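*Asks:* Just to be clear, the model below is a prediction. Sequence and coordinates:
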Amino acid sequence: MRATPTLLLDQAWCALGGDPADTAHVSFTGPAHTLSSALPVTALAQATIGAVALAARELGAARDESNPPGVTVDSRAAAMAISSDRHLRLAGEPLVAMHPISRFHRSADGWVRLHGNYPHHRAAAFAALGVDSVDGAIDALTKLTGSRIEELLAAHGALGFAVREPAEWAAHPQGSAVAALPLLDLARTGAGPEDPRRPTPTGPPAAGVRILDLTRVLAGPTGTRTLAHLGADVLRVDSPHLPENPGEYWDNAFGKRSTLLDLRDRADRARFDELLADADVLITGYRTDAMAGLGLDHDTLAADHPGLITAAFNAWGPVGPWTNRRGFDSLVQAACGIARIEAGDDPAPGALPTQALDRATGYLLAAAILRALTLRRRDGLGSRIDLALARTGAWLSAAYAPGEPETAEPFDPAPHLSRTDTTVGRLTHALPPFELPGLPAAWAHAPTPWGFDAAAWRNS
């Protein structure tokens, strides 16, 4: 039986620890299929966006003791939101593109997928393969097995994984580790100060909430873009030594601010710690070992900042041999069997119609943080939240119904797009995918350039 958005929302809301009866407040409209896929990606988009909207509604109701109206999630708006990077335009020109190395390639025993959109990742891949060009890399890959390619790339900090059948992934140590995990973890931690910062009594549901955003690319920025739309003061913090892709940045920067701090520099770290002392939420999207090395792991943060909500996610999950490996949505699709499912009868691998694992994980991230804020209002306790792209992939794969591919019904994207003037020009972009009382129909603030803003809270 084909998964529906209602079924997937029930599952997500259960994982979030919400009252099952609350899902009655969400209704789904629009065509059944607005994204073509072998897997139920339209339902995934609607369900995860519905989970955010429901969690926001719950927080708003807890804050002002009201009974807000229900929420509607239209499949067309959801499709636009979950693929917003595909619709982004600057002065009419697309901003997001994949580098030629970032695709499927032949290996000696099958297929592999590499990712090299960032210059340092391309350089690491070339070093691992002993080449200096894309053509040289493609040739070298054909002489190596998928497992050997994974080993070489990982040893050099590069990114690439073999394309596996779902059964192969299930038998792999990382696949079996992910299979044993729930969709997400939301666990309570210690109590904070007697009067912890709480959302203000008026305005959007997350008004007054301060969020430090240590994430990049798509999953984390999708979640924090959503939280900013809900009223939170989101300050994204990046290292000045890591490059950023303009398209992915501008797509997800609406409503947020962006600052640069080197957390290994004493002065910058001191400023970051000042920000952290006044934060309600810290979100990290880097490797677990990297965060532990900076003292930004769950346990250290819970001990040093009682009442803080910490959220962490990565590609492969918090346990297993790959827990500290880098990864992106397209690579998870390849390794966990989704690329084979999407291929159907084609011998070449396929792909989801958008970076759906990133986006869905981002919406689940936002929903979990909103739920943690609601719980903290009741008891003053903090929370620790864990998610992973591979866990979201396992959830989507479990909803697979063989022989029932979805063919998108055409629709006019114009009602779901808007234009915003920025310092770099006019951006055409997707609108927020749901409405709630007190929320603007469009993003509240235009994006500022990467690294442009001061390392300070808005009202400090």
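*Replies:* Happy to help now that I have it. Residues are numbered from 1 along each chain as shown.

*Asks:* drop to CA atoms for contacts and neighbour counts, all remaining ones
*Replies:* Will do.

*Asks:* now the residue of the chain most remote from its centre, what's its secondary structure?
*Replies:* The centre of the chain is farthest from one residue, K143, which by C-alpha atoms, centre = their mean lies 34.4 Å away. Secondary structure, DSSP: H, G, I helix; E, B strand; the rest coil: K143 is coil.

*Asks:* Quick one: residues contacting the closest residue to it other than its chain neighbours.
*Replies:* The shortest distance from K143 to any residue other than its chain neighbours is 5.1 Å, reached at A108 (C-alpha to C-alpha, 6 or more residues apart in numbering). A108 makes contact with L141, T142, K143, L144, T145, G146, according to C-alpha atoms under 8 Å, 6 or more residues apart in numbering.

*Asks:* got another, please set it beside the one above:
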Amino acid sequence: MGVPADPTAALLDEAWTALAGPGASRPALEVTGEDVGALPSRLPVLPAMTAAIAASTMAAAVLDAARGGGGRRGSDAREAFDAGRGDALAPDAGAGRDVDGPAVAGGRDIGGAGANGGRDVDGSGVAGAHRRTDPDLVGVDLRHVALAARSERLARVEGEPSSSSFAPLSRFFATSDGWIRLHANYPWHRRRALELLGTSDDPDAVARAIAGWRAVELEDALAAAGALGFAVRTLEEWARHPQGRAVAGEPLVRFGAGGGGSSSSGGGGAADGRGAAAVGGAADRRRAAPGVPGRAARGLRVLDLTRVIAGPVATRTLAAWGADVLRIDGPDLPESPATAVDTLSGKRSTDLDLGTPDGRETLERLLREADVIVHGYRPGALARFGLDADELAARHPHLVVVVLSAWGGVGPWGGRRGFDSLVQCPTGIAAIEGDDWAPGALPAQALDHATGYLAAAAALLGLAAVARGVRPRPASLSLARTAHWLCSVGTGERTGSGEDPAPGDLLVPLAGAPRPVRVVAPPGRIGDLVPRWAATTTLGADRPEFLPRVVG
């Protein structure tokens, strides 16, 4: 199946329906710039990334409107923001937003009937007079999208050389009947794999050991040993696999009832204020900080229990729209400092041992004070701490709960570990991106990044629901279901050089770490409102507490 003429529109349609519900209105979107060939792939990687970033920016626009931040309704909030510290968002002069209004777009047409070459994802708007001057418009730039998709490769610490994000053993190996990919970036995963294979960490020795295994048998043995590796399958083989069938039956974003009950797709009317139960009780209303006027997510609090890329991308996106994000790591499984350079932007970071009474008490205090929790640990891994999504929703009904996982918590692999590069293998992506003699990989960790932006959108729409007095439902996303979404629009010819475009002013400096860092600026804009990060931090450098709330 070939890629449709307008894959961005098709992917965004599915994403927004999954996030906000069938028929939910959405802000107008303008996509500018050109595909510079930085993400060459047989799959629509750039359109998928564009759709995911657009969805998160549109969700920020919905929240901004729900909090009175846009248009004439938000003029007081705008003045309050301009008078306060503008360290999280960068508004320019301008006014006016109506998220239920007609779609107005500029640039190229993506699925609509926009005049003058206007790009209109709603298919109902016109372009021209409002182009680039309409403060209602959500904007996404393709060059910025391409850079954001590979942000971890571009992040730099001043005075330090760049480093690879993959360890020597994190690669494809030939088996007796096919291919498998290991993931050995973390020392505990590497140690378990080497113990199973009975070999040293020399790549050639590992290759010889793996050559004697059948791919699927080694896949299962690694999982049983607590190590990581997945066999390469075709799309057709994945479609027949029990896990592939389970993932295909899931929505792109699954919403739980919160407290037990059925789950469904669609945000329960988050974009329109329809659907789920109202936030009830005086205590709930006191906690409903999203109802306080303000721009986008400014003054809202996010508890970040995520690692690697997908979850941290979601939470740094919330930070870029003004949220106070506090990342929590445990003492036993340290994160890679190289990865954290890119994903700590806009956040603070603390260590907390949930295995101790003091750690659990501190966590409960933070949960009471937070507006959002995002966690990306393996399904069931945090249940003993009361962090199961439905239990969280029942115990803290004010919280917007977003959960990310590799396989979606369904099917025979529901509780297995996984990373972007591994999820590409059984889902057919590695086979699509390979050639006759070896499998290949996407030009970016696109499953991670796209899932992260979609998770941010789910959180932002949940906050918009709370601002309207609607109780949010837990949202779950998975890398495997994002892979299904990416593959759903077909394949085409691989084009482009794969070279990153010159970042120019999109590579921004951040203070707050021992040495200044440079990272790709957060993509997207809402009319005159531009997301940005004020500073960064280092892992475990901050106290386990939120900042005083900032209103406006």
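*Replies:* Received the coordinates, thanks. Worth saying up front: this structure is predicted, and the values here are computed from it rather than measured.

*Asks:* Report the TM-score for the pair.
*Replies:* Aligned and superposed, the two chains score 0.94 in TM-score terms (TM-score structural alignment, normalised by the length of the first structure); 457 aligned residues with a C-alpha RMSD of 2.0 Å.

*Asks:* Please report how far the residue farthest from the centre of the first structure lies from E165 of the first structure.
*Replies:* Separation of K143 of the first structure from E165 of the first structure (C-alpha to C-alpha, to the nearest Å) stands at 21 Å.

*Asks:* Three-state assignment for the residue nearest to the spatial centre of the second structure, please.
*Replies:* Central residue of the second structure (C-alpha atoms, centre = their mean): G452, 0.5 Å from the mean position. Under three-state DSSP, the three-state class of G452 of the second structure is helix.

*Asks:* Ok, W111 of the first structure next?
*Replies:* Going by three-state DSSP: W111 of the first structure is strand.

*Asks:* and the aligned partner of it in the second structure, what does it touch?
*Replies:* Counting by TM-score structural alignment, W111 of the first structure lines up with W179 in the second structure. Residues near W179 of the second structure by C-alpha under 8 Å, 6+ apart: F172, F173, A215, A231, V232, P439.

*Asks:* Just give me the closest of those residues to D358 of the second structure.
*Replies:* Nearest to D358 of the second structure among the contacts of W179 of the second structure is A231, at 42.2 Å by C-alpha to C-alpha.

*Asks:* Against L12 of the second structure, how distant is G299 of the second structure?
*Replies:* According to C-alpha to C-alpha, G299 of the second structure and L12 of the second structure sit 29 Å apart.

*Asks:* ugh, wrong one, I meant A297 of the second structure
*Replies:* From A297 of the second structure to L12 of the second structure the distance is 22 Å (C-alpha to C-alpha).

*Asks:* Neighbour count for the two, which is higher?
*Replies:* A297 (27 against 22; other C-alpha atoms under 10 Å).

*Asks:* where's that one, which helix or strand?
*Replies:* For A297 of the second structure, there is no host helix or strand (DSSP states H and E).

*Asks:* Let me see the contact set for it.
*Replies:* By C-alpha under 8 Å, 6+ apart, the contact list for A297 of the second structure reads A60, L63, D64, P290, L318, A319, W321, G322, A323, L460.

*Asks:* If you rank the contacts of A108 of the first structure by neighbours, which is first?
*Replies:* Result: G146 is most packed of the contacts of A108 of the first structure (other C-alpha under 10 Å), 23 neighbours.

*Asks:* What is the aligned counterpart of it in the second structure?
*Replies:* Superposed on the second structure with TM-score structural alignment, G146 of the first structure falls opposite A215.

*Asks:* Skip the chain neighbours and tell me the closest residue to the counterpart of E250 of the second structure in the first structure.
*Replies:* Taking TM-score structural alignment, E250 of the second structure has L181 as its aligned residue in the first structure. Distances taken as C-alpha to C-alpha, 6+ apart place R391 nearest to L181 of the first structure, at 7.3 Å, with adjacent residues excluded.
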